[in-house]
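Peer 1: Just the structure for this:
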Amino acid sequence: MKLYTRTGDAGLTGLYGSDRVSKGHVRVEAYGTVDELNSLLGLARAHNTRSHRPDPELDTDLEYLQNALFDLGADLATRSESPYSKNIARLDEQDVAHLEAMIDRYQEGVPPLTQFIHPGGTPAAASLQVARAVARRAERDVIRLAEQETVNLQAQVYLNRVSDLLFIMARAVNLRAGIAEEEWQVKKRR
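Peer 2: Modelled structure (predicted):
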């Protein structure tokens, strides 16, 4: 089977088990941003595994998150009225609770914030911060989609927790690597 199908050359794509829509459709934007987020997690994993001290816990957690984001992408690519909707694993409150437990675990030992911090540090932490920003965009995309069509409302909540998780993961990665956080320096008014 060839990788290219030419079916999208006119700017349309097929939703799972449903009609064809514009590649600019808000639903396609939402699951496309989740796909972008998943790719950035792959980049963070690559930076982690190639660092001088790879963190196996981080790699395991990011792999879990990548699998969950594939589920979320399938969820967003499938309209609730589609006959294939019953075949989709939808994220739920238990998935959100699992992320909250992960956030709590990474937050242990990380000092509380007193200022905003600059994204950066190790390549893995910097990649996690970029992924965090994309998770926020994915959340906004899902909110726009929910304003127009029926969606799994846990998708929005889940993405909100993902961005929190990626933020605390980045902080923990830098702490474990001995990299000091750079605080935002508020401009002094004259």
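
Peer 1: rest of the way, CA atoms for contacts and neighbours
Peer 2: Fine.

Peer 1: residue contacts, the closest residue to residue 84 other than its chain neighbours?
Peer 2: Excluding the flanking residues, the one nearest residue 84 by Cα to Cα, 6 or more residues apart in numbering is residue 17, at 5.5 Å. Shown in contact with residue 17 (Cα atoms under 8 Å, 6 or more residues apart in numbering): 78, 82, 83, 84, 85.

Peer 1: For residue 17, which three-state class applies?
Peer 2: coil (DSSP: H, G, I helix; E, B strand; the rest coil).

Peer 1: any idea how far it is from residue 34?
Peer 2: 19 Å (Cα to Cα, to the nearest Å).

Peer 1: likewise residue 179?
Peer 2: 29 Å.

Peer 1: who's more crowded, those two?
Peer 2: It is residue 34, of residue 179 and residue 34, that has more neighbours when counted by other Cα atoms under 10 Å, with 27 against 14.

Peer 1: Distance from the helix or strand containing the more buried one to the middle of the chain?
Peer 2: Residue 34 is part of helix 26-49, with elements assigned from DSSP states H and E. Offset of helix 26-49 from its chain centre (Cα atoms, centre = their mean, to the nearest Å): 6 Å.

Peer 1: Buried residues of that helix, list them for me.
Peer 2: Residues 26-35, 37-38, 40-48 are the ones in helix 26-49 that count as buried (16 or more other Cα atoms under 10 Å).

Peer 1: Tell me which residues are up against stretch 103-116.
Peer 2: 164, 165, 168, 169, 171, 172, 175, 183, 184.

Peer 1: Could you also give me the structure for this next sequence, so I can compare it with the first?
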Amino acid sequence: MVKLNKIYTRTGDGGTTGLVTGERRPKDDPRLEAVGTVDELNAAIGLARLYADDAMDTSLSRIQNDLFDLGAELATPAGDEPLPFEPLTVAPSQVDWLEARIDALNAELSPLRSFVLPAGSPLSSHLHLARTVARRAERVMVTLARQESVATPALRYVNRLSDFLFVAARHANGRGEAEVLWVPGQNR
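Peer 2: Modelled structure (predicted):
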């Protein structure tokens, strides 16, 4: 269980941050960039929840919790020495749950006729914003994976999450009926 008695420690004043393992790294380290981007994604989803109905809020709440799991995993790099605890990781079942939610929401949507502009209802707009942050988180994690170990379920989760957020944003626009569509060359 996490216990935070003091919010500031001054240990980061020199430009480093501690990982779960106790290792300190520069705040601009790719691993910390990934952790921070996942945190930003979580905050964007929290904002979207302000506009969600009960069913969507329940899904987004679960996703926020999963993102803390992902952040914990990213903050615990694999090392040569075994850890004195079982590190938290994203499980394949979390990816499976996202896929099932995508399929359920997508089944209620009409096929796309054009690219969708990130607009429409407040919920849809916030979900689209979260989707773009999810895509950035994925890019940052892929960059990290070229340098250090990043588990496949973690990468799959963030990839599926951006898909979920896209489908959820369409769903939030009247199940796709009130989408704002791109009109190629409209303003030439």
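
Peer 1: Could I get the TM-score for this pair?
Peer 2: Superposed pair, TM-score by TM-score structural alignment, normalised by the length of the second structure: 0.91. Supporting alignment: 183 aligned residues with a Cα RMSD of 1.9 Å.

Peer 1: Does the counterpart of residue 7 of the second structure in the first structure fall in a helix, a strand, or a coil region?
Peer 2: Using TM-score structural alignment as the criterion, residue 7 of the second structure maps onto residue 3 of the first structure. Applying three-state DSSP to residue 3 of the first structure yields a three-state assignment of coil.

Peer 1: Tell me how far residue 3 of the first structure lies from residue 74 of the first structure.
Peer 2: Taking Cα to Cα, one finds residue 3 of the first structure at 20 Å from residue 74 of the first structure.

Peer 1: And these two? Which one has more around it.
Peer 2: More neighbours surround residue 74 than the other of residue 3 of the first structure and residue 74, with 20 against 5 (other Cα under 10 Å).

Peer 1: Just give the closest residue to that one, not the sequence neighbours.
Peer 2: residue 88 is the one closest to residue 74 of the first structure (Cα to Cα, 6+ apart), at 6.8 Å.

Peer 1: what separates the counterpart of the one you found in the second structure from residue 187 of the second structure, distance-wise?
Peer 2: Correspondence of residue 88 of the first structure to the second structure, assessed by TM-score structural alignment: residue 87. Note on residue 87 of the second structure: its distance to residue 187 of the second structure, by Cα to Cα, is 53 Å.

Peer 1: Kindly report the same for residue 55 of the second structure.
Peer 2: 38 Å.

Peer 1: which one of the two has more residues nearby?
Peer 2: residue 55 (9 against 5).

Peer 1: What's that one aligned with over in the first structure?
Peer 2: Match for residue 55 of the second structure (TM-score structural alignment): residue 57.

Peer 1: do residue 166 of the second structure as well
Peer 2: By TM-score structural alignment, residue 166 of the second structure lines up with residue 167.

Peer 1: So that match sits against residue 126, correct?
Peer 2: No - contact between residue 167 of the first structure and residue 126 fails when scored by Cα atoms under 8 Å: they sit 9.9 Å apart.

Peer 1: For the first structure, which segments count as strands?
Peer 2: 12-14, 20-22 (DSSP state E).

Peer 1: So which residues of the second structure form helices?
Peer 2: For the second structure, helices defined by DSSP state H occupy the ranges 30-49, 54-74, 92-106, 122-147, 152-172.

Peer 1: Compare the ones you listed and give me the one nearest residue 12 of the second structure.
Peer 2: Each of the helices of the second structure has some distance to residue 12 of the second structure by Cα to Cα; the shortest is helix 30-49, at 12.6 Å.

Peer 1: Now the closest one on the first structure. Mean distance?
Peer 2: In the superposition with the first structure, the average deviation recorded for helix 30-49 of the second structure is 0.5 Å (mean Cα distance after the TM-score superposition for the first structure).

Peer 1: what's the angle from that helix to helix 152-172?
Peer 2: 20 degrees (axes from the mean of the first three to the mean of the last three Cα atoms, to 10 degrees).

Peer 1: so what does helix 30-49 of the second structure touch, helix or strand wise?
Peer 2: helix 54-74, helix 122-147 (3 or more Cα pairs under 8 Å, 6 or more residues apart in numbering; DSSP states H and E).

Peer 1: tell me which residues in stretch 74-93 of the first structure are buried?
Peer 2: 74, 75, 76, 77, 78, 79, 80, 85, 88, 90, 91.

Peer 1: so the last one makes contact with residue 70?
Peer 2: The reference is to residue 91 of the first structure. No - at 10.6 Å, residue 91 of the first structure does not count as touching residue 70 under the criterion of Cα under 8 Å.

Peer 1: End to end on stretch 165-185 of the first structure, go ahead and measure it.
Peer 2: Stretch 165-185 of the first structure: ends 25 Å apart by Cα to Cα.
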